[in-house]
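In: Provided below for reference: sequence and predicted model.
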Amino acid sequence: MYDFAAELADCALAVETALDRHLDPERLSGPGPAAERVVAAMRHGSLNGGKRLRPLLVRQAANVFGVPSSRALIAGLAVEAVHCYSLIHDDLPAMDDDDTRRGRPTVHRAYDEATAILAGDGLLTHAFALLAGEQCHPDPTVRIALVTELAAGSGVGGMVGGQMRDIEGEAGGFSRAEIEVMQAMKTGALIRASVRIGALLGNADARALSALTAYAEAAGRAFQLADDILDVTATSETLGKTAGKDAESGKQTLVGELGLEGARAELDQIVNSAVMALRTFGPRADGLRATARYFANRSH
């Protein structure tokens, strides 16, 4: 019997332990010695918190093809490093201007804005070093494919471009379709990349990769819609960050477009689409199914 809570906890512990080991001044040095203050800020922004859902997706997608969790860990760390960099930069005064993250001061509050920018840059850069190393995968062709996938998911056609659209949307006037495109890029693209990276680790064929991509795109929509609902319904203490920021800053969301009940109904349909995309994989995809449902039902 599959136990989602046990896998979530096991993955989070594995990621935390490995990140702690990798984010070390000595390991990050070369050609010069790593600046210890920026490494400390990188650690502040990535350790001691987070559900590690994106590495979980890498692991679960790889497991569909029989890849052991240990062999998916380095690629999962790379995705998590990109995610943590994005949070550090999103929290900056020029972006979302948040003082807390995961119940602690954001990096620019704990250190300063310049150090926070550099900490994010450091995590982003290290992500690609992780994917390029032989420890990630012995086949250089696969490693190149992983690098390409993460670059697409995190770049201007993915997460970075989605964040730009989000900022533009604060002026108002986005249609529902434009909101969906923005969210598919801002949040969905890295979730999509996580699942596809796991599939690439498992040498998925074109048909399997297509099905997993459909799952990932639906799961990404579910995650963002649930996040928008929580921003309206949860407290800052529950979220570990400031609640109600979307409405306050004029961000365009589907909750604003559909209303709370309409958004919840839409969320149910999206999760069903995600689960249906996995129908050909049988019990091997039970983890991915559970994660999609978790995205919709989480409380923080």
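Out: Cool, the structure landed.
In: switch to C-alpha atoms for all contacts and neighbour counts from now on
Out: Will do.
In: and the strands in the stretch 101-250 of the chain?
Out: 104-105 (DSSP state E, counting those that start in this stretch).
In: which parts of stretch 261-270 are buried?
Out: By neighbour count with 16 or more other CA atoms under 10 Å, stretch 261-270 contains the buried residues 263, 264, 266, 267, 270.
In: among these, which are located in helices?
Out: The helices, defined by DSSP state H, take in 263, 264, 266, 267, 270 from the buried residues of stretch 261-270.
In: looking at these, which is nearest residue 201?
Out: Distances from residue 201 to these, taken as CA to CA, are shortest for residue 270 (26.4 Å).
In: included below, for side-by-side comparison, is a second structure:
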Amino acid sequence: MNLEKFRNHYLKKVDEISVAYINTLNLADILKESILYSYTAGGKRIRPLLLLATLNAFNVDVLKGIHTASALEFIHTSSLIHDDLPAMDNDDYRRGKLTNHKVYGEATAVLAGDALLINALQLITRDQSLPDNIKISLIETLTTCSGANGMIGGQQLDIENEDRVLDLEMLKKIDQHKTGKLLEFALVGGGIIANQKKTVLSILKEASYHIGIAFQIKDDILDVIGNKTIIGKPINSDEKNNKYTYVRLLGLEQSKQHLQDHYEKALNLIHHLNINSHLIEEIFKLIIERDK
């Protein structure tokens, strides 16, 4: 199965599980509407796609990862809602639509993001296809990747370093956490469901670091040379917000080379595993060649 067919088939199931779960929640209509507004706003679904592709690479039933992939997209969507808030990036548009707080107000947007972040874990606990020890390991890893030592910690580092001149080491530290940690869970979480050894999980983690850096460099490049209509949000927002980026630090051409270097390192690590990795490789290629 090629990536397009794989994506269409399995991501449809992820979204069906997600929306059905949200609709079972007993909460105020406006909060449910706010959650669904951001979750169904589109997006590339790269993280859940990568998790499911990892299961495929280890010849494990991909359906065993649907709930976990849904949980991962919940947390990613939560981070986007919170990132767009006036206290954070103060963005008005996301995926070509008004950001959540512009439609529902800041308070409801905060709560929608909180609900997605917390309820993601319940999606995993309710998965009847996985044994309890695997679910515990997934939740442990997901909370590490998304919490204070992961994505949220990276966001704080980003805030603390606004208006500062950064070196490459600090820039990578921020992006490894803010962007890379959910990609780490996509690969490592897939490995956990596939019941892989720690040595394999370590290689997946290292590969995620490199593709995470490549992902962020591509974002920085698109912010300079991307198409606003395709991206779905204003370009040059990093410069307007005085954010230090790879393009600002290295220049456009050197940033492109840096992206290629990290992409190739990620590929080499995946090749080292000798698995059926063609879908993972296609997703890595999608990450560095995307136009939004």
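Out: That came through, no problem. Keep in mind the model is a prediction, meaning the values are calculated, not measured.
In: one step back: now render the ones in helices among the buried residues of stretch 261-270 of structure 1 as a markdown table, adding distance to residue 240 of structure 1.
Out: Converted to a markdown table, those look like this (distance: CA to CA, whole Å):
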| residue | distance to residue 240 of structure 1 |
| --- | --- |
| 263 | 23 |
| 264 | 22 |
| 266 | 25 |
| 267 | 23 |
| 270 | 26 |
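In: show me where the stretch 151-292 of structure 2 has helices.
Out: Secondary structure of the stretch 151-292 of structure 2, counting by DSSP state H, counting those that start in this stretch: helices at 151-160, 168-178, 180-193, 198-225, 228-231, 237-240, 246-250, 252-272, 278-289.
In: return the distance of the third one from the chain's centre.
Out: What it means is helix 180-193 of structure 2. The gap between where helix 180-193 of structure 2 is centred and where its chain is centred comes out at 10 Å by CA atoms, centre = their mean, to the nearest Å.
In: what does that helix correspond to over in structure 1?
Out: Per TM-score structural alignment, the counterpart of helix 180-193 of structure 2 in structure 1 is residues 188-201.
In: looking at it, residue 176 of structure 2 is touching residue 214, isn't it?
Out: No: here residue 176 of structure 2 lies out of contact with residue 214, judged by CA atoms under 8 Å, at a distance of 10.1 Å.
In: which of these two has more neighbours?
Out: Residue environment comparison for residue 176 of structure 2 versus residue 214 gives the larger neighbour count to residue 214, 27 against 24, counting by other CA atoms under 10 Å.
In: and the more buried one, what's its match in structure 1?
Out: Alignment note: residue 214 of structure 2 maps to residue 222 in structure 1; criterion TM-score structural alignment.
In: now its match: how far from residue 273 of structure 1?
Out: In this view, residue 222 of structure 1 and residue 273 of structure 1 are 10 Å apart by CA to CA, to the nearest Å.
In: quick check: neighbours shared by the two?
Out: Both residue 222 of structure 1 and residue 273 lack any common contact, where contact means CA atoms under 8 Å, 6 or more residues apart in numbering.
In: any chance of TSV for the helices of the stretch 151-292 of structure 2, columns distance to residue 121 of structure 2?
Out: Formatted as TSV, these follow (distance: least, CA to CA, whole Å):
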stretch	distance to residue 121 of structure 2
helix 151-160	16
helix 168-178	19
helix 180-193	13
helix 198-225	21
helix 228-231	30
helix 237-240	32
helix 246-250	33
helix 252-272	28
helix 278-289	25
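In: out of those helices, deepest packed?
Out: For those, the largest average neighbour count (mean count of other CA atoms under 10 Å) is found in helix 180-193, namely a mean of 27.
In: on contacts alone, who are the packing partners of it?
Out: Contacts of helix 180-193 of structure 2 with other secondary structure elements, assessed using 3 or more CA pairs under 8 Å, 6 or more residues apart in numbering; DSSP states H and E, are made with helix 46-57, helix 66-83, helix 132-146, helix 151-160, helix 198-225.
In: what's the mean distance for the shortest one versus structure 1?
Out: Relative to the matching residues in structure 1, helix 151-160 of structure 2 has an average distance of 0.9 Å after the fit, by mean CA distance after the TM-score superposition for structure 1.
In: that helix maps to which residues in structure 1?
Out: Going by TM-score structural alignment: helix 151-160 of structure 2 matches residues 159-168.
In: the matching stretch: how far from the chain's middle?
Out: Its chain's C-alpha centre lies 15 Å from the corresponding centre of stretch 159-168 of structure 1 when counted by CA atoms, centre = their mean.
In: what's stretch 77-94 of structure 2 aligned against in structure 1?
Out: Using TM-score structural alignment, the partner range for stretch 77-94 of structure 2 is residues 84-101.
In: quick one: end-to-end distance for that stretch.
Out: Here the two ends of stretch 84-101 of structure 1 are set 11 Å apart, with distance taken as CA to CA.
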